[in-house]
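K.L.:
Here you go, sequence then predicted model.
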Amino acid sequence: MRVVIQRVSEASVTVEGKRIAEIQKGLLIFVGIEDTDKQEDIDWLAQKITNLRVFADENDVMNLSVKDAKGDVLIISQFTLHALTKKGNRPSYIKAAKPNIAVPLYEAFVKKIEQELDKTVQTGDFGANMKVALINDGPVTITIDTKNKE
């Protein structure tokens, strides 16, 4: 699994002109899933994200997690995170999981984040053409790939 995490002061997702999810201060997480991803990737990644210290404490030092900051979370599926661009000018998405594999893993990831935070998170619409709006706070943008855990 590969994620791009952005610390935001607000974010929302719109599908076909209708806003389907929005958050205030928290994390916007774009997640890409590969065929080889498993539950252990979900478990490791959810723990890593929910404990990642990227929010400012009283001394304005990034020392608080989204849990500590009581932030919101918006999770968006994004298969393009697995784009291969080495050859030619058209990205290849051969490493991205097909929906029959990706959807259950995506849903399990959302549930695991909710368990870690003990709260409901917002999501996009898997496979839909989504318009994502955000105000990146910092800016703070972090990428994590479960294939590079070590």
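P.N.:
Noted; the coordinates are in hand. Predicted model, so just to flag it, every value in this text is computed and none were measured.

K.L.:
hey, let's count contacts and neighbours off CA atoms from now on
P.N.:
OK.

K.L.:
The residue most central in space within the chain and residue 59, how far apart?
P.N.:
Ranked by distance to the mean C-alpha position of the chain (C-alpha atoms, centre = their mean), the top residue is residue 29 at 2.1 Å. In this view, residue 29 and residue 59 are 26 Å apart by C-alpha to C-alpha, to the nearest Å.

K.L.:
swap in residue 83?
P.N.:
Using C-alpha to C-alpha, residue 83 is found at 39 Å from residue 59.

K.L.:
Comparing the two, which residue is more hemmed in?
P.N.:
residue 83 (15 against 7; other C-alpha atoms under 10 Å).

K.L.:
Comparison target below:
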Amino acid sequence: MRAVVQRVAEAAVTVDGETVGAIEGPGLCVLVGVTHEDTPEKAAQLARKLWSVRLFDGGTPDDRSGELSCSDLNAPLLVISQFTLYGDARKGRRPTWNAAAPGPLAEPLVDAVVAELRALGAKVETGRFGADMKVSLVNDGPFTVLLEL
């Protein structure tokens, strides 16, 4: 699994002009990609990492030892499925999507990430799997990291 994680002041996802998920920060906007070998165990591991990874400022600028996680702040997450994270454009001018898992495999695993986050106590909003989504956000920092399991 891959996740592009952005620390945000706010984020929202709309489908056909309707807001289907939105958070007010500080929080994380997380784009999740699934590949063929991913499992429910990896989904749970990703959720635990997202809930505990220390991406928020704490302490003073000179002392980064006080950095905080979503669990420390009870910060919300907006989780959005993104098969294009497994796009490969190394050859030619068109990316291939062969490494991305098909919907019947990917959707339950993205749902498992969300379910595990909620079980950990997180407030989680989501996009709509397979829909043409419009994502808007205010990146705080900007601060973006890639997690890969």
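P.N.:
Yes, it's here. Treat the numbers as computed from the prediction; the structure is a model and nothing was measured.

K.L.:
related to what we said a few turns ago, in what element of secondary structure is the residue nearest to the centre of the first structure found?
P.N.:
Taking DSSP states H and E as the criterion, residue 29 of the first structure maps to strand 26-32.

K.L.:
And that strand, how far out from the chain middle?
P.N.:
The chain centroid and the centroid of strand 26-32 of the first structure are separated by 2 Å under C-alpha atoms, centre = their mean, to the nearest Å.

K.L.:
and the direction of the longest helix along the first structure versus that of strand 26-32, what angle?
P.N.:
When the first structure is parsed with DSSP state H, its longest helix is helix 99-117. Calculated by axes from the mean of the first three to the mean of the last three C-alpha atoms, to 10 degrees, helix 99-117 of the first structure forms an angle of 150 degrees with strand 26-32.

K.L.:
From the chain's centroid, how far away is helix 99-117 of the first structure?
P.N.:
Its chain's average C-alpha position is 11 Å from that of helix 99-117 of the first structure, according to C-alpha atoms, centre = their mean.

K.L.:
residues in contact with the residue nearest to the centre of the first structure?
P.N.:
Residues counted as contacts of residue 29 of the first structure (C-alpha atoms under 8 Å, 6 or more residues apart in numbering) are 3-6, 73-76.

K.L.:
equivalent range in the second structure for stretch 67-87 of the first structure?
P.N.:
Alignment of stretch 67-87 of the first structure against the second structure: residues 71-91, by TM-score structural alignment.
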